[in-house]
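**Q** sequence first, then the predicted structure:
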Amino acid sequence: MSSTRILQPGEIESFSAEIPRLLLPDAQIFATRAERLRRIAPGHSLGDYLTFVAAIADWQQEALATSVDRTPKLEAAHLAHCAERDVPPLAPQGLIRDPGWRNQVRALAERLAPTAPVQAQAVLERLRAGSDDWLETQAEALLALDLDQVDIAASAILAAVLQVQWTALARTLDPSRLAIQPTERHLCPICGSHPSVSAVRTGGASDGLRYLVCSLCASHWYLERTKCSNCDNMRAIGYHTVENPDSAIRAESCPECRTYLKILYQTLNPDLEPTADDLASLALDWLMSEEGYGRSGVNLMLLQG
């Protein structure tokens, strides 16, 4: 008598040699984000902030578009060195930032000031008047997620500019020349940053596959389904929603490390955008906190000290 074993999603996907392991950021990533934010902001309890982040994303898209001709490609020797050692080629500690990012921070703060809420004006003025040394210190702390040293109120503006720089750099890379299975699989293989969420994608070669989404450079890297994105545990993974158990946005929890990461099912709602819908689903974060789980992901548009 023969028996049949039902394969789990991760096992099914592991049989395919055609899985795209790494997806670099799209050229319209910030425009897509801004559009999604404006679509979900009306009537939302965080509507004003979502609209504010949409304005930031507008600037990010313009800055990314103008960076195309100014972003240098990494040297082949650096890429080879990183590939040999499974080191992310865009790890912040291994790169020298373009000093022009500081003026971009000031320009973004200046642009946002006329329409920003009153409570944000002092922060924007602090950024406009910030010295080069202060901005560099803030960038170092933010990239290291040393939140005790980060000006949390100003962090979204600082992060927005850094995201543009790293996204532009990521778009110059060739995935075939990169180490895409780093030792720490829960961190981005491009820049070593934490994911913001994971997403089950729809369409093309990645249809139905789950990817972690980088909080800094916006790259996507493949991870099997029903596996903890923080510790690789595959036992008793839980899925949580605020109300609708069939929601396209869920929290995937791990009983081993007691962390969670949101998972966005774009197969159920192709309009979902990682940063926007993560911000719009803070009620799920509150639920998971009440249940004793810590968040393993990071959304640089809304850090909590």
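**A** Perfect, I can see it now.

**Q** C-alpha from now on. contacts and neighbour counts both.
**A** OK.

**Q** counting by contacts, list what the top helix by length along the chain packs against.
**A** With secondary structure taken from DSSP state H, the chain has its longest helix at helix 47-66. If you count contacts as 3 or more C-alpha pairs under 8 Å, 6 or more residues apart in numbering; DSSP states H and E, helix 47-66 packs onto helix 29-40, helix 101-112, helix 155-170.

**Q** return the most buried member of those helices.
**A** helix 155-170 (a mean of 23; mean count of other C-alpha atoms under 10 Å).

**Q** out of the helices and strands packed on helix 47-66, which is closest to Gln266?
**A** Between Gln266 and those, the shortest separation by C-alpha to C-alpha is 13.3 Å, and it involves helix 29-40.

**Q** who's in contact with the closest one?
**A** Residues from elsewhere that reach helix 29-40, judged by C-alpha atoms under 8 Å, 6 or more residues apart in numbering: 47, 50-51, 53-55, 57-58, 60-61, 271-273, 275-277, 280.

**Q** would you write a PyMOL line that selects the buried entries of these?
**A** Restricted to buried positions by 16 or more other C-alpha atoms under 10 Å, the PyMOL selection for the contacts of helix 29-40 reads:
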select buried, resi 47+50+51+53+54+55+57+58+60+61+272+273+275+276+277+280
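
**Q** can you say which of the helices and strands packed on helix 47-66 is nearest to Pro245?
**A** Across those, Pro245 has its closest neighbour in helix 29-40 (20.5 Å, C-alpha to C-alpha).

**Q** adding another structure so you can compare the two:
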Amino acid sequence: MPDYSALMADWQALLARRPALSEPLRFWTAILEGWAAWKPPATPVPLHWTAEECRRRWERGLPLLAEATPAIAAASVEDLLGPVMERLAADGPEAAAALRRLALAWDEGEVAPAALLPAPDRDPVAFLQERFGLGSHLGAFLGPASLRPALETYLEAVRELPDGLWTRGACPWCGGAPAYGDLVEDGRRRLSCHLCGGAWIAARLRCPFCESWNSRDLVRLVAEELEEGYFIEACRACRGYIKGVDRRQRWNAGPPLVEDWGSPHLDLYAAREGYWRTTPSLAHLLPPDGEGDPT
């Protein structure tokens, strides 16, 4: 099973650096504490494909979960899913009603953990919106918050990705959208997935969302709150954006998840500039005027 002690230590270090954000970031602290305490009654059996079996899927442009859905027992993730649903219900009466409908369907076995995973023919966030009326800004939280430990366990034996084999913006393991984009020590771009914990090298001059190669569509947003080495990359074509850090300048920056979750003020800036992200952000929990405590 994954060990989140190092991630928790990095998170606490970020909170110490940004004390003004410690209160709103309680939302993520609770999720990380849940991951660290995860002791499921049934642990997913890891995927044991050979390197060649993985390669064949990646050469076809398929993430591994497209043909290897994990058998995750509902009971094994309920201690993670339940609390985050309770916190999201505070978004308002409509959200609370939608989450009650989801909880009832879950309890009756009509919805399983696999419904929260991306698939070639299904967007889990769109499914939750269509089936239960749950807003996409809320539905995006459920998969990463509840399934991350189970997916890391399931995929731990198939993390070796040959250089240059995967060219898509989506995660090569679970198919999720990238949530953060570092520049690593050799100048290459590394995308990270918060759903399963995967990280992979991707083209710097390509939008990871619409996969446009038109360099004129790519822009860096400049916010007053940006510290040296941090950046927001956006695409004028699809209006998607991704935050990142240049680790050649910020060699002591934390893990991608920590840096992403710890900078909701940058998400708020990008949203005000008219850009979006499909992965969850505390900025999605703010009222329309952008003020208030998202927790």
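**A** All right, it came through fine. From a predicted model like this one, the values you see are computed outputs, not experimental measurements.

**Q** related to what we said a few turns ago, in CSV: the helices and strands packed on helix 47-66 of the first structure, plus distance to Thr71 of the first structure.
**A** Putting those into CSV (distance: least, C-alpha to C-alpha, whole Å) gives the following:
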stretch, distance to Thr71 of the first structure
helix 29-40, 17
helix 101-112, 12
helix 155-170, 6
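
**Q** Arg203 of the second structure matches what in the first structure?
**A** Quick fix: residue 203 of the second structure is Ala, not Arg. Alignment note (TM-score structural alignment): Ala203 of the second structure maps to Glu224 of the first structure.

**Q** contacts only, for that match.
**A** Contacts for Glu224 of the first structure (C-alpha under 8 Å, 6+ apart) come out as 9-11, 13-14, 209-210.

**Q** Thr202 of the first structure now?
**A** Thr202 of the first structure touches 208-209, 266-267, 270, counting by C-alpha under 8 Å, 6+ apart.

**Q** got a winner among those for most neighbours?
**A** Leu209 (23 neighbours; other C-alpha atoms under 10 Å).

**Q** hang on, isn't it packed against Tyr222?
**A** Yes. Using C-alpha atoms under 8 Å, Leu209 of the first structure is in contact with Tyr222, at 7.5 Å.

**Q** can you confirm the match of Ala203 of the second structure is in a strand?
**A** No. Glu224 of the first structure sits outside any strand when classified using DSSP: H, G, I helix; E, B strand; the rest coil, being coil.

**Q** quick one: contacts for the residue of the first structure sitting at the aligned position of Arg26 of the second structure?
**A** Aligned against the first structure by TM-score structural alignment, Arg26 of the second structure finds its counterpart in Thr51. Neighbouring residues of Thr51 of the first structure by C-alpha under 8 Å, 6+ apart: 37-38, 41.

**Q** hmm, which of these are common to the second structure?
**A** Contacts conserved in the second structure for the contacts of Thr51 of the first structure, counting by both residues aligned by TM-score structural alignment, their matches' C-alpha atoms under 8 Å: none.

**Q** and the residues you listed, which is closest to Thr172 of the first structure?
**A** Leu37 (27.0 Å).

**Q** in the second structure, what residue corresponds to that closest one?
**A** Using TM-score structural alignment as the criterion, Leu37 of the first structure maps onto Trp11 of the second structure.

**Q** now the helices for the stretch 151-300 of the first structure?
**A** Under the criterion DSSP state H, counting those that start in this stretch, helices of the stretch 151-300 of the first structure are mapped to 155-170, 274-279, 282-290.

**Q** helices or strands next to the shortest one in the packing?
**A** Contacting helix 274-279 of the first structure under the criterion 3+ C-alpha pairs under 8 Å, 6+ apart are the following elements: helix 29-40, strand 195-200.

**Q** sorry, back to before: could the contacts of Thr202 of the first structure be laid out in TSV, adding distance to Leu287 of the first structure?
**A** Conversion of those to TSV gives the following (distance: C-alpha to C-alpha, whole Å):
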residue	distance to Leu287 of the first structure
Gly208	27
Leu209	26
Gln266	22
Thr267	24
Pro270	25
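
**Q** I'd like to know how many residues surround the closest residue to Met234 of the first structure other than its chain neighbours.
**A** Excluding the flanking residues, the one nearest Met234 of the first structure by C-alpha to C-alpha, 6 or more residues apart in numbering is Lys227, at 4.6 Å. Other residues within reach of Lys227 of the first structure, judged by other C-alpha under 10 Å, total 19.

**Q** same question, Ala144 of the first structure
**A** 14.

**Q** which residues touch the nearest residue to Ile31 of the second structure once chain neighbours are set aside?
**A** Among residues not flanking Ile31 of the second structure along the chain, Ala145 sits closest, at 6.3 Å (C-alpha to C-alpha, 6+ apart). Going by C-alpha under 8 Å, 6+ apart, Ala145 of the second structure touches 31, 80-81, 84, 195.

**Q** give the equivalent position in the first structure for Ala145 of the second structure.
**A** Using TM-score structural alignment, Ala145 of the second structure pairs with Ala160 in the first structure.

**Q** having no further points to raise, I will conclude here.
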